[in-house]
Every structure is written in C-alpha cells, then in structure tokens.
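**Q** no FASTA, just this:
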C-alpha cells in the first residue's frame, strides 16, 4: 500500500520529517529516540541519536490502535513529570508489548496520534493485498473471475456466484475481465460491506450519509446505554475513530468511522472500566478468588510429561498467583521437583526458585482479552504451594534456597508483628512470595516453652521430626492443616490455617453444606486440586468451587479447554492481576448465602440476559484443506450457581465463515449475576460427528456492556485471533 494520496496530509508530513520522542519503559527508563515514517508509508523506523548504525523498525500493520494521554501503567507512573497532552501509546496486535512515547510538544503528539491512526485505517486492508499476492501465481498483478473465486475460497468466503460476478464486473472498471490489485481491494470492500452495521447506522442517521453529533449521542444513550456522559462520549468517539477530516470538522461520524468504533475496544463487549484495577485490594486475602495452578511444573500429562521451568513462566504470564511445587529427595543432596512415582522428567528445586524470583512480579501478564489490552505485570502476592516429600535434611536445603534465592521477596515475618485475627490483604503483601506448607506449632509461638517442648519431647519428636525447623519457620500465613469439619473450624481454627481438598471432597461438601463452606471461606483459605485419576492433566469445572467461595481453585494451566476458558474469563477483569474480590455476600461473616438456594439471600435480584446474535466476521478455517468452508453456529453458555447453569445455540449457516448472519435471539435468567460467567463459543457444525471448535470468548456477567457489541474471539489456547469476531446486541433487564 503506497503513500500516494496521503503524503500531503499535514500529520503524515510530520511523521515523514521525523521527530525526537521519549521512549518510556519505566519511571527510571526514559530515553530519547528519533522516529520517522519511511517512504513506503508502512514502516516506522527509530534509533537512538547516539547509537552507531543500530536501529529498529515496525510496520503500521502490526498496530491495533493509538491511545492518547496517560492510558498505560507506565505513562500513569510518570504523569506528574509529563502532562497527558504529550503522551501516547502505540498498541500492537496480539502478544507484542506496547510502545509508550512522550512528544516534545502537544502539537507534535497530536500529529503522531492522528497520523498513525490514519495509517492504521489506510492499511487495515493490507492483509487483503497479502492474499492477492499469494493467489497471483503468475505474478502479473491481475486476476480473472475464476482465480478470484478460488481466492475467496482460500479466504473462507463462499458466496452466490451470480452476486460475486456482478460485484466483480462493477470493480472491473477497465472491462478487461480481470482485476488489478487496487480493483481487487475495491471489490473486497463492496463484498465485505456489512449490511447489518449499515442498518443500525441508518436507524440513527438523518441523511443516511453520516451521524451528526446529536444523532450519535442518541445512539449511545438509547442502544449503548452510556447514560449521562453520552454527548461528551460521542465527541470523543468521533475524534478517536472518524478517518475523514471533513466529517470530523462537522462533528460527524461516517459509516467507516461507525464501523471502526463498533470493532474497537470502546465497542467491545467488555466494560472498559473493569479492565483496569478497579476493585478494593485492602480486604483480607480470604475475600479474593486467586488464579491458581496445579502441577505447575508440567507441560503435558502426569505420567510421562515434561517437567519444565518454562511451565512456571507460562503460568505466571497467564496471571497465575498460586503455583505448586512437588519436591522429592534428589540423589546428590539437592531436592528435585517432578510428579512422584512416574516417568515425568525432574527439575531442580533451586532452579524453580530462581525462575520465581525473576518472573513472579516482573512478568508481563499475558492478556488473553483480544488484541486491545496492554501487557502489564502484577505485583500482588504469589503463593508457593509446597507438596513436600523430602526428608528433613533436604527440607533444610530447600529452606536455604528459599531464603538465599528469593531474599526479601519471601515473606518470613508477620506484616505488623501481631498474630492476626484475619489475613492481611493483597495490598499489604504486594511483591511478596508466601510459602504454603506444614508448620511446627502455632504462629508466633516460636520461642514459647510449648514449641521447644514439641521439638525435644521424645513422645512428640516422632511426628514432628518429619519437619525441618528451618523450613517450618518460613511458613507465615499459609499453614497447611488437616480439615476436621466446619464446626471444628468455626470453634478452633486460626485464619492462617488452610486445608486442601480434592475436587470430589470439595464437591461433596459444596452439595451437602454449601452455606457452611461459604462461611468457612470468609475466614480461611481453601485450596482445591484435581482428582489423582486425571493422569491426562484434564480439569474439573472451577465454577462449582467458586460458587462456595473457595479461593485457590487449582487447575492444570497446560490443558486448554472449557475449564481454562472459565479461569481466564473470571480473571480477565481487575487488570488481570490474578485476584478478584468475591461478592459481598461471600465475604460478610454473617451472610447466609447458599449456592443451592440463591433466592434466600438478602438483596436477591435476578436479571434477564437477552443476546441477539447478529453476525460473525472472518472466522478462522478449521480444516486447512483448500476446499473446506465452515458451517458456523454460536452457542452461549452460562456458568454460575447450579440454578443458573444453562446453554442455548443458534442454527448453523451453511458454507460461510466470512460473514455469516444469524439474527437469532437467545434468552437467559440469571439469579446470581455476581457469580455468573458467560461463554460465547463458535463451532463448525457437523451432522455426522462432533462439531469442531472455531473460537470462544468468556467473561464475567458483571463485565458485560449492553448494546451493539463485538466479541473478539480467542483460540483454543486463549490467545487473540484477529480479525475474527461476533457482532451481537445485548440487553440486560430486571425480571418484571
């Protein structure tokens, strides 16, 4: 895509002349770099003014959007030093980190913000060019109708041949029976014109050409339910998404701008205000759901799988805040970690500690929330769940490694020196690693006579000698104890004592004593782990455990599927920091909530969720065979308290993965909205065998924005697959 026709734009002129911008990585790392747009109109080049020949480049096609002002953690941290008018962020597609930049003047910042936005819009069809070049086998830059039909199939587009030929003839301005690349782009644009978006646009546009400010304001208030701020919001959206300068000057939005807005983060199903850190982080640890991993060291199954440090890095990248270590005596005095009594490979305990030290708080949390979101690190505490099979000697070696390698990131003392009546908060424990393991005696009684008696009395030594004093001393707030029942716990348990439950034991307790389990979990932490029979590292449904308030619901992060989709979905909110505050009826010690009887709780208010599934856009091919086209259907699944579990689906559309239109409405009643997760799944219908998975997106019900929204689909392993999306209209209302 050449620069012709845009190089006279004043903003593009600034980009081509080049500017010195500060690249910011942290509060202390702010370095000047010279940036400029190269002559191809596609490549942004930058280098240090002092470095010799070294330079970096990236393509405009890699960019998703430009954010203005202090819209990233890094830029927020330097807000006092540099005003918002100088700052902007270049957001990349997928997993690539963002670029935070500071200009020397507000005018220069605006030129870069607007200029790059224009280029993103101009090059949004770049991938169409790439397809064209792939299909142009003889490289003559032309394609006849037969070749175009073949290309459409490759792009997962199946369409009425007569209609396609009609559009082909319209695009063939020269009447040669073949399209050159520019004509093909024109053909593609008329082919992909989205009637369903155009219809919504027409409903609010007086002249059918543009939405004036007041018309856009009406749309936002009535359809998008933006409330009082809609007028100001309408102005912001025009500034942000309208590609036409003329329309901008009129305070209007064209169909192009409207479509860009609907496909953007602002038009996404996920509430923008729930993406950042919006929850109170100063409550006791027991009041939060904590993203937790089981057998963290495994990359595969539990019998022959590969143990790997990479598995810890991957889990932490995914926002995990509780990792598991199975330690066994090593041959040379060094403890090793693996799945005991199996053929899984072994890794050194000390190497895992080094990995944790490096990645626990510095790792960029992998935002599996579509391509929009920045990558940021979580500094809320990491719990190290130790499954200890070592003898006393190597336990002492573990204690030495924990102290020496983790240093002051390991929590070894009480936060304020006092034995607590409730657990400290994630806020108070920021940047700390907590050891969960067995402990000799009670907290704070290290020097009391009973503790030393326990160590030296021959009667007690037998049971206590299995524990190393050095390792025991490192356990502060997560002392592993055997569970003796809810009544016993209510009368005798300390807040820092926690028990682990197998999935079957926890499920039984949840069914028989749901209310007691919720109460128990207001004060103490519970860890749930998959059944020992799951040798294939499969997972159980975590929702059953969250519904009774269990905090540490450990899953095999290495195994893709519904259960990890739910985990990603729950922890997608609150800055993906790995901690989500439980609803108030699960943290109040006097609350009487039972997931089996949701209507008995105070403040019970069920809601109706109505989802009109309108259309799909550019769904990925499932079968890579050249001739195969998907027959997509959409299923909406609700996960929550037992009464809320539900699913419903649309019919399937034959042979159209490119722009299927369903226009079908699915309705649900949700009794406990605070605990519900909504999962959108797209499948390729197959009447003879099981449907194939195409993509999904899962989010908490409380994070859903009403109105016309796009759902940006994720792959099986939870990563973004742009430009695949669903277009829906969502309404949420009280049951009348």
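**A** Received it, and whenever you're ready, just let me know what you need. Keep in mind that what you see is a predicted model, and the values were worked out from it rather than measured. Residues are numbered from 1 along each chain as shown.

**Q** rest of the way, CA atoms for contacts and neighbours
**A** Noted.

**Q** Go through the strand or helix carrying residue 129 and flag the buried ones.
**A** Secondary structure assigned from DSSP states H and E places residue 129 in helix 126-135. Applying a neighbour-count criterion of 16 or more other CA atoms under 10 Å, one finds 126, 128, 129, 132, 133, 135 buried in helix 126-135.

**Q** ditto for stretch 468-483
**A** For stretch 468-483, by 16+ other CA under 10 Å, it's 468-480.

**Q** want to compare, so here's the second one:
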C-alpha cells in the first residue's frame, strides 16, 4: 500500500509539473506583442525598438544600440537553462523573422534590459552632505549579537561590498602587547576585540568596492590623547591621501559627496570638547544621578552624547596636559596632523540658543538620538522629545525656546527642531540598547524627520534591514540618496514637513504582478513540498509615512513552479518620495508559509512599463534565477499647491 501511495503521489507530481509548464502568457504581454508586431507572429528589430522607446519609455541611441542589446540578449539567453523556448534556433532566424511571443517574454524577463531601477548615479551629488540620506552601519565590526559575539573586519568588508558608506568603530586602549595599543570592541560587554589596524586595512581595501562616494568612519572614542595621536598616525599611514582632512576646524557647510569621491572621512567628538562635556555633565549631575536607560544599559557607548570619563582625577589632569601638547595644528616629525584635525564631522556640543543655531552659518555638526527616544517623541508628537532635547541642551547651557513667544503646539515644536536641524546638520539615529540580538527598528522613523544617518545592525536580518536595503538601491546603489526638497528646505511660510499630517493624494501607483520564474533552478524539487509543486502567492506592500502604508497580496497559484497571477494593485500615495515598495513571495503551506524570495524598491525610482524584478534571500543576497515580471504605472496628480505641514 505504501508503494502504491508513493506511485500515485509521484504520478500526481509529474502531471502537475507538466501542466505548470503549459501555463499561458498573461493577456497584457500578448496584446503588447501583437500591437508592436502589427498582428504578426514575429517582432522585427524596428518593432522591438519602437516597443522599447514608446512602451517602456527607455532611451536608446538607435539600431546600433539595439543590435548590442539583442546580441547581449542572445548570449544571456543561450546561457540560461531557465528558457523553455528554442534558444538554439533564435540566433539564426532573428535577422530574418524576429522575436516570437516566447522570445519576447524571455526578453522581458531579463533584468539587464528591463530593470525596475536605474543602475546609474543620477541624483545631484554636488549639494552638502547634510542633504543626503547615507547608508549607515551600527557597531559595524560585530559578527552577531551585541553582547557576546566576536568582533572582526569581515562584517565591515561585507557592509562595504553592499554599499554601506558609514562605518562605526568603537575604539578602546588595548592592554595586550600589540605595538598599536588600540582595539575595536563593544565596550563593557563580552564581545571579543579585533585590532584597529586590521579594520583600517580592510576599510582601505574595500571602501570603494561598490561606490566611489566617500566612506565616513564614525568613531566612538574611548582613547586617551596619546592613543588618539596613535590613531592619527595609523590613519595617515594606512589611508594616505585617501584620508580627508578639513582645512578648518569648524565647517560652515559640509562638503558635497561629489567633491569627496574616493576619500575617507572621520566623524567623532573632538578631544577638547569631550573633556569639556565631562566637566559640564559632572557639574550638572548630582552624586546619585543616573545615566539615561540606554546609556546605563551599555555604559559609555556614545561619544556624541553627553559623556563622562571614567578616569580618576589624576589621569584626567594628565590627559589635559597631553591634550594641550597636541592641540596645535603643527604636524609631528612624520608629517601627521594632530588627531582633532582629522575630524570633518564634529559630534557633540553646540553653543548658544537653539534660535541662534537655526540661523548660525558658522558651524555644522552631528547629533545622535537613540531610536527609543525618537520613537517615544514621535508617538507622543511633542512633549517627550522637547523634554529630552531641553535636558540635552541645558547641559550645553542652551534653552530650547530661548524665552521666545511661540504659538506652535508642542508637536510642531518637535518637528521644527528636528527638521530645521537636519537641513544643515547631520542627525544620527541608533538602535536602542535593548536590541541585544542586533535587530533593527523601522528606518522611516528617522528618515521622516530628515535623519541622514539611520544606523543599522547589518547582521540583523529582517524586514527592517530589507527596507534599508531597498532605500539604498536608489541612485544607482551608491550609498547616498538625495533627500526630498520638502525635508531639505523650510517651506515658503516657514513651515516644515509633518509626516503625521493627513495629506491629499499626490501620486497613484499601479503595480501589476504577471508571473514568476526561476524557482526550479535555485531550489530543490522538494524544497517547498515533497510531492507537489509549490503554491506561490505574492505580497505587495507600501511602507512609508503612516498614511501611505498598506498591504496587499495576490491569490495563491497552486501546484506550479511557474506561477502566473496577472493581478493589479492600486496604491494612493501622499508622500511618494519616502515610499518603498516591498515585495515578498511565499509558498502557501498548512503550517507556516515558506519564504520564496523578497525585494524592496524605492517608489520614486521605479521605471514604468514591463519590468523584470529579481528576488533576494532573507539576508539580502540576490537569488541566481528567481524573478518576477511586473508592470509599473505612475500617475502624478495636479496637487502642486499642497502644503506638507
């Protein structure tokens, strides 16, 4: 009986497989082919060129460029075993007859010719760095969790290969016998250290593997001045001319990414400010006053927050003397500038009132907020963030409101502070300390308020990291994405963008999911189901400002490795500039549905027409063969007078 049952299941499997291979092409594809082939059974070169220009909206030079595309298509197609049509016949007859319908569909499925995104850098890269979202890592050296994992240069290398532009290193004095005396480690945890020299060498080697735009090293500096000088020596020795040193200590405006191509930039708190902030915090804090919960959880993790040194008074006096000796701008005997003159992006202290800061063009800086504080503030829409920033700036002798009369609500005060700060300065948002397993938060929490550096654990795979990866597929994947103008600049009536306001619909996005292909090549026959082909369905979601977020999904396409859904979804978008299209394919199962691929695409970058959309594994690695054939249509509504607050 068992043998007979097995035979029946196998026969059922083979029958379903044969049936799956005979699925018809979606009607839209057949209609487009018929239209441009003028009702014929083949599409010639001229007709294909017209289809590419008129239907796809792609610009190609003419027949010569088309010949190159066709030649590349032939090579790719002949090498692809996923093609179920006669690839050997195609090169011989194309010039005489042209593309058949099957050839045409195979052409559409090739990502190289029908990608959903532009793979070239196309944003204006000459604006100040504060005008860009930056692909940012958190504790970039950790291989796993935040408490017991190993530190290594391997996660740094992997991040740089993916296009991450901001690498974080925690620097501590090393008690080992190594000549450099500096280690990289997550302090006050059980993580193992890695030598700073190892990290810097790997950064030099892979910094511009994916992108030529600048790499920023954010340093959590726990070093004494003599070790800071050692860091400066190592940085000059290893990076050489790649290391950017600003000509002035206080920049009035950050340089542009374009002007800093192939350069490495240092961001940390200058040494003198570090010590001054220590004395300020000690004078403000009572003997029993505790740190904030995040800081208490991890100890002194953040050098760009109000910090306090752990050295005793004698060591502090020694450090002061050492700092005085190295604080001038004179290179040492090896031609190395002092540590503080390596710092381009200053973290930490501001002076004067917040009112003056919004008008002051003399200094730009970086400020860090924890995810926890920013989330709490955004949810309460006002009071929490005002309270936190008031405490922070009070330590710096700053009044948030400067005793001025203000008619704004607390929520709008919050938005004004964050948005105006990020118009010139850099805001970094980092994961809360409780994320011991290196998970991440929703990145829009920071992006909506203009935060340039939303710092993520790149080893913390999950939906949040997929959204981050999706955002930075924009602008050719160079790691810098120009912020929308309404976030960069104050609006005509001195307003700022409020992501929580219900806005009119600005754009309608229509997404059609036609079919999928390639699972039979990347997965074993029994990966999803032992005795039958998979039952695939596709989730299509928008993630952005709260009013734009929506989830939809196709029907289940049963018993096939080659699903055809042919279903369309309509999304009404209020802030398309911040919207991400998240796509995930799953296999329906009796228990938990099986993962079958995912991707995330920035809506503002989508190319209209029929598009091949490759899918990725849960960690963001591109699957070799799996792809969806989709269509994108975008209709922009005439809402030019819409206020964004």
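**A** That came through fine. Not measured: the values here are computed from a predicted model.

**Q** sorry, back to before: give the aligned range of the helix holding residue 129 of the first structure in the second structure.
**A** Per the alignment by TM-score structural alignment, helix 126-135 of the first structure matches no residues in the second structure.

**Q** Can you list the helices and strands that that helix packs against?
**A** helix 145-154, helix 181-191 (3 or more CA pairs under 8 Å, 6 or more residues apart in numbering; DSSP states H and E).

**Q** Can you give the distance of it from its chain's centre?
**A** Averaged C-alpha coordinates place helix 126-135 of the first structure at 30 Å from its chain's average position (CA atoms, centre = their mean, to the nearest Å).

**Q** quick one: the residue nearest to residue 272 of the second structure when sequence neighbours are not counted from residue 226 of the second structure, how far?
**A** With CA to CA, 6 or more residues apart in numbering as the criterion, residue 272 of the second structure has its nearest non-adjacent residue at 7.3 Å, and that residue is residue 323. Residue 323 of the second structure sits at a distance of 8 Å from residue 226 of the second structure (criterion: CA to CA, to the nearest Å).

**Q** For residue 461 of the first structure, find the nearest of the helices and strands packed on helix 126-135 of the first structure.
**A** Residue 461 of the first structure lies closest to helix 145-154 among those, at 72.3 Å (CA to CA).

**Q** Which secondary structure state does residue 168 of the second structure sit in?
**A** strand (DSSP: H, G, I helix; E, B strand; the rest coil).

**Q** Can you tell me the closest non-neighbouring residue to it?
**A** Leaving out its chain neighbours, residue 168 of the second structure is closest to residue 218 (CA to CA, 6+ apart), at 4.7 Å.

**Q** Counterpart of the one you found over in the first structure?
**A** Match for residue 218 of the second structure (TM-score structural alignment): residue 385.

**Q** what about the residue mapped onto residue 409 of the first structure from the second structure, neighbour count?
**A** In the second structure, the residue matched to residue 409 of the first structure (TM-score structural alignment) is residue 242. Using other CA atoms under 10 Å, residue 242 of the second structure is surrounded by 18 other residues.

**Q** For residue 242 of the second structure, which residues are in contact?
**A** 262, 263, 264 (CA atoms under 8 Å, 6 or more residues apart in numbering).

**Q** one more time with 6 Å, if that's ok
**A** 263, 264 (CA atoms under 6 Å, 6 or more residues apart in numbering).

**Q** State the distance from it to residue 228 of the second structure.
**A** 19 Å.

**Q** shouldn't residue 556 of the first structure be in contact with residue 294?
**A** Yes - judged on CA atoms under 6 Å, residue 556 of the first structure makes contact with residue 294 at a distance of 5.1 Å.

**Q** and the aligned residue in the second structure for residue 249 of the first structure, what helix or strand is that in?
**A** Aligning on TM-score structural alignment places residue 249 of the first structure opposite residue 95 in the second structure. Counting by DSSP H and E, there is no helix or strand that carries residue 95 of the second structure.

**Q** From residue 77 of the first structure, how far out is residue 158 of the first structure?
**A** For residue 158 of the first structure, the distance to residue 77 of the first structure - CA to CA - is 50 Å.

**Q** Mind listing what's buried along stretch 279-286 of the first structure?
**A** Those would be 281, 283, 284, 285, 286, for stretch 279-286 of the first structure by 16+ other CA under 10 Å.

**Q** now swap in stretch 187-195 of the first structure and tell me
**A** 187, 188, 191.

**Q** For that stretch, measure first residue to last.
**A** End-to-end for stretch 187-195 of the first structure, by CA to CA: 16 Å.

**Q** ok, now stretch 15-35 of the first structure?
**A** 8 Å.

**Q** so that stretch corresponds to what in the second structure?
**A** Aligned by TM-score structural alignment, stretch 15-35 of the first structure falls on no residue of the second structure.

**Q** Alignment lookup: residue 394 of the first structure to the second structure.
**A** Per TM-score structural alignment, residue 394 of the first structure is aligned with residue 227.
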